[in-house]
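Peer 1: Coordinates for the following, if possible.
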Amino acid sequence: MPRLDHRTFVNACRDERGVGHHTLRAYAQDLRTFARFTATHRLSDPLSKDDILAYHRHLRDALGAKPATIERRLVTLKSYFAWSEDRNSALPSPFADVRISVRIPRRLPRPIDRDTLRAVLQAGDGPIAVRSKPSADDTAPTSQNAVTVLIIKLLIVTGLRISELTNLKIRDVSPDGGQILVNGKGSRERIVFVPNRELQEEFRRHCEVRCNEDSLAAPLFLNTEGRRLRSATFRKRLRALSRRLGIEPHLTPHRFRHSAATLLIEEGIDIRMVQALLGHASLRTTEIYVRVSNSALRRALERVDVLSELRQ
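Peer 2: Take a look at the predicted model:
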């Protein structure tokens, strides 16, 4: 059976390429899946082109994996064998003559419509956060509701990924609450602005409270237990809020990110500025939001009304 040195590979991706935590976790999962396949089918080194093609069929037919998952797992595997061959030329990559085309359906993002966003912003008085353990501190759920709504507002105006928000430290926010230093994908830093004055003041007050409670290196957002608020916990709060408001499909942090990008493009913000705000490495990733913004196109066409102009 081939020996997959996936731990060393993952560590090299982290140390040499600055790959993010979530991507590293996906790499490890992809390589473990392939390791199980090689064990089940009693494969041995050196692996061949036919072994890779058989693994592709296994992912597609036996596991029923989605096209995007199949592509990711093959890309991870190809990167691993290129890295492995670079360290030991006696084991050439089995991908040398492999040509696999995975057709991935192009899905448009699903932003949250404006009426739903208004309903969400007005729903902060109801229960959102529930304490995981009994406590005598009855004010905690109320304060957690306020934190949840604050994060929702920040997602709407900044387009941040939820992991970027929940990983913020107190020191990452400017004293006036108007700027955030974000550590994004691939450890790329960027500055994100909070444009709304009322939200700036709300954000500043939250940061001031946290600053009085903890050191500047402490997490900015805490859960009901006083530890760093995790992305998964915030997603649970959004699902609870979705059920309470009858929102389908349910709210997710990434839908707020889609909404932020779509709203900005509909209001005429240059796409390159939106790219910088979202932290996209490629403009192609941002361009999808231009196609989503049909309402902006409709308003523009109604303003022009070419047929009426020709009748004059």
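Peer 1: use CA for all of it now, contacts and neighbours both
Peer 2: Noted.
Peer 1: what about R25, how many residues close to it?
Peer 2: Neighbours of R25 under the rule other Cα atoms under 10 Å: 11.
Peer 1: got the buried residues for the helix or strand harbouring it?
Peer 2: Assigned by DSSP states H and E, R25 falls within helix 21-40. Neighbour counts using 16 or more other Cα atoms under 10 Å place L24, Y27, D30, L31, F34, A35, F37, T38 of helix 21-40 among the buried residues.
Peer 1: For the next helix or strand after that helix, which residues meet the burial criterion?
Peer 2: Next in sequence after helix 21-40, counting helices and strands by DSSP H and E, comes helix 49-57. Neighbour-count burial for helix 49-57, counted by 16+ other Cα under 10 Å, picks out D51, I52, L53, Y55, H56.
Peer 1: just to revisit the earlier point, ok, so of the buried residues of helix 21-40, who is nearest L121?
Peer 2: L24 (35.0 Å; Cα to Cα).
Peer 1: The spatially closest residue to that closest one that is not a sequence neighbour: helix or strand, and which one exactly?
Peer 2: Using Cα to Cα, 6 or more residues apart in numbering and skipping residues adjacent in sequence, the residue nearest L24 is V10, 6.0 Å away. According to DSSP H and E, V10 maps onto helix 6-17.
Peer 1: H258 - how many residues pack around it?
Peer 2: With other Cα under 10 Å as criterion, H258 counts 24.
Peer 1: who's in contact with the residue nearest to it when sequence neighbours are not counted?
Peer 2: Distances taken as Cα to Cα, 6+ apart put P111 closest to H258, at 4.9 Å, once the chain neighbours are dropped. Shown in contact with P111 (Cα atoms under 8 Å, 6 or more residues apart in numbering): R255, F256, R257, H258, S259, T262.
Peer 1: One more, please, to line up against the first structure:
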Amino acid sequence: MSKHSKLMNFLSGMPDFVFDYIEIAYNGESINTQIGYSIDIKTFLKYLQKFNFSYIEKIEDFTVADMEKVTLRDLNAFTAYLKEYETDTVSIDGKHIKRIRRNSAYGINRKLSGIRGLFSYLYKNDLISQNVTDKLDFKKLHQKMKRPLTSQETVNLLDVIYNGEKYYTGRDLTEYKNRKKRDIALFTAYLGTGCRVSELINLDIRDVCFDTSSFVVTRKGGDEQEIFMPVQVENELFTYMQERVENEKAKDDALFISRLGTRMTAQGVEKVLKKYCATVGIYDPDKARPHALRRTFACNLIADGIDIKMVAELMGHKNIEVTHKYYTQYAIEKRKEVMQNFDITGNR
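Peer 2: Take a look at the predicted model:
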């Protein structure tokens, strides 16, 4: 079953106003995003059904009139409930599987964000008289500092991607050789353009144009943007494309494909990257995720003196405050450099 079919199947058991909200508010967003928010809203409705609206037999029976009855107290109680709760699902063979779910402050805020979005949608479309979620307080988050790859880590990572023959033997070596050109093209494109993993894996062959040295990606929100390629990225993509178009296993027009011939997934990209990182001793989990390469791209631009507005444009950020986070990470390295060269005697 495709992800879109999975989403439609999931929404078929939801109230009509939820179906409309997901279809309209998240039009242009990835299917994974739509599925995620749909699950969060279902969790909320099941909570209401259990503790506040016991007369409602099925989730799809909820109406906008029921949403009108939700109070701030209900929302605060739901927030507390999200810390730890039990779910009951039915397996294919009809067995009930109970699990304990726990959420961090980040996970709770993500779920509340979907609920607030739903109420905002209903209020703006005059389906409810007030948006009670405006009074809802989100959990305070203590941001963990996520660093970019250092120059040496980047060199080491590229070395194993380009020269895996020095690192692998046996079956690992065979697998590496089979995906070598793809991985070189994929990860140089990542480090050389700063695109999101979703933007790269959703590329089709036709999206790449060597005449203009660019490819077109669909950014968050559905806007398209032309991405211009550095020479190294263009060269590696060109080399890979010759292999890609001749691949008889390919089942669609996806640019980056798995060994089965299907479009690569974000999970697949992360799995491959983690293996390369482990090979060269990069064990920090934040640095072994695809977003670390995007973070590294941004910090390198800032270190090269590129104006932060241009960095925001290249990163596809609509809010420049998001880009400022990368500047903060770059500033940490500059502070380190200043302090390492500081002489406590005052000698210059």
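Peer 1: And the TM-score between these chains?
Peer 2: The TM-score (TM-score structural alignment, normalised by the length of structure 1) is 0.81; 297 aligned residues with a Cα RMSD of 3.3 Å.
Peer 1: Please pull up the equivalent of the residue nearest to H258 of structure 1 in structure 2.
Peer 2: Aligning on TM-score structural alignment places P111 of structure 1 opposite P148 in structure 2.
Peer 1: Any chance of the buried residues of helix 49-57 of structure 1 in TSV with distance to L307 of structure 1 as columns?
Peer 2: Listed next are the buried residues of helix 49-57 of structure 1 as TSV, based on distance: Cα to Cα, whole Å:
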residue	distance to L307 of structure 1
D51	62
I52	58
L53	57
Y55	58
H56	54
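Peer 1: can you count the residues close to D61 of structure 1?
Peer 2: Neighbours around D61 of structure 1, by other Cα under 10 Å: 10.
Peer 1: a helix runs through it, doesn't it?
Peer 2: Yes - under DSSP: H, G, I helix; E, B strand; the rest coil, D61 of structure 1 sits within a helix.
Peer 1: the strands in structure 2, which residues?
Peer 2: 84-90, 96-102, 208-209, 214-218, 224-228 (DSSP state E).
Peer 1: Mind giving me the packing neighbours of the last one?
Peer 2: What it means is strand 224-228 of structure 2. For strand 224-228 of structure 2, the packing partners by 3 or more Cα pairs under 8 Å, 6 or more residues apart in numbering; DSSP states H and E come out as strand 214-218.
Peer 1: for the strand it packs on, packing partners?
Peer 2: Counting contacts by 3+ Cα pairs under 8 Å, 6+ apart, strand 214-218 of structure 2 is packed against helix 197-201, strand 208-209, strand 224-228.
Peer 1: Return the closest of the buried residues of helix 21-40 of structure 1 with respect to A232 of structure 1.
Peer 2: The nearest member of those to A232 of structure 1, counting by Cα to Cα, is L24 at 18.0 Å.
Peer 1: Aligned counterpart of the closest one in structure 2, please.
Peer 2: Per TM-score structural alignment, L24 of structure 1 is aligned with Q34.
Peer 1: got the contact list for that match?
Peer 2: Residues in contact with Q34 of structure 2 (Cα under 8 Å, 6+ apart) are L7, I22, Y26.
Peer 1: burial measure for the last one, as a count.
Peer 2: Counted with other Cα under 10 Å, residues neighbouring Y26 of structure 2 total 16.
Peer 1: Spatially nearest residue to it (excluding sequence neighbours)?
Peer 2: That would be Q34: by Cα to Cα, 6+ apart, it lies 6.5 Å from Y26 of structure 2.
Peer 1: any idea how far that neighbour is from T328 of structure 2?
Peer 2: For Q34 of structure 2, the distance to T328 of structure 2 equals 31 Å [Cα to Cα, to the nearest Å].
Peer 1: Likewise for T33 of structure 2?
Peer 2: Distance of T33 of structure 2 to T328 of structure 2, given as Cα to Cα: 28 Å.
Peer 1: can you pull out the helices in the stretch 151-300 of structure 2?
Peer 2: Listed in chain order, the helices of the stretch 151-300 of structure 2 (DSSP state H, counting those that start in this stretch) span 151-162, 170-193, 197-201, 231-244, 266-279, 290-303.
Peer 1: As JSON lines, those with distance to M310 of structure 2 would be great.
Peer 2: As requested, these are arranged in JSON lines below (distance: least, Cα to Cα, whole Å):
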{"stretch": "helix 151-162", "distance to M310 of structure 2": "22"}
{"stretch": "helix 170-193", "distance to M310 of structure 2": "13"}
{"stretch": "helix 197-201", "distance to M310 of structure 2": "19"}
{"stretch": "helix 231-244", "distance to M310 of structure 2": "19"}
{"stretch": "helix 266-279", "distance to M310 of structure 2": "27"}
{"stretch": "helix 290-303", "distance to M310 of structure 2": "9"}
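Peer 1: what's the closest of these to E68 of structure 2?
Peer 2: Of the helices of the stretch 151-300 of structure 2, nearest to E68 of structure 2 by Cα to Cα is helix 197-201, at 36.5 Å.
Peer 1: What is the corresponding segment of structure 1 for the closest one?
Peer 2: Under TM-score structural alignment, the alignment places helix 197-201 of structure 2 onto residues 162-166 of structure 1.
Peer 1: how big's the offset between the matching stretch and structure 2?
Peer 2: Here stretch 162-166 of structure 1, set against structure 2 after superposition, deviates by a mean of 0.8 Å using mean Cα distance after the TM-score superposition for structure 1.
Peer 1: Tell me the gap between that stretch and the middle of its chain.
Peer 2: 9 Å (Cα atoms, centre = their mean, to the nearest Å).
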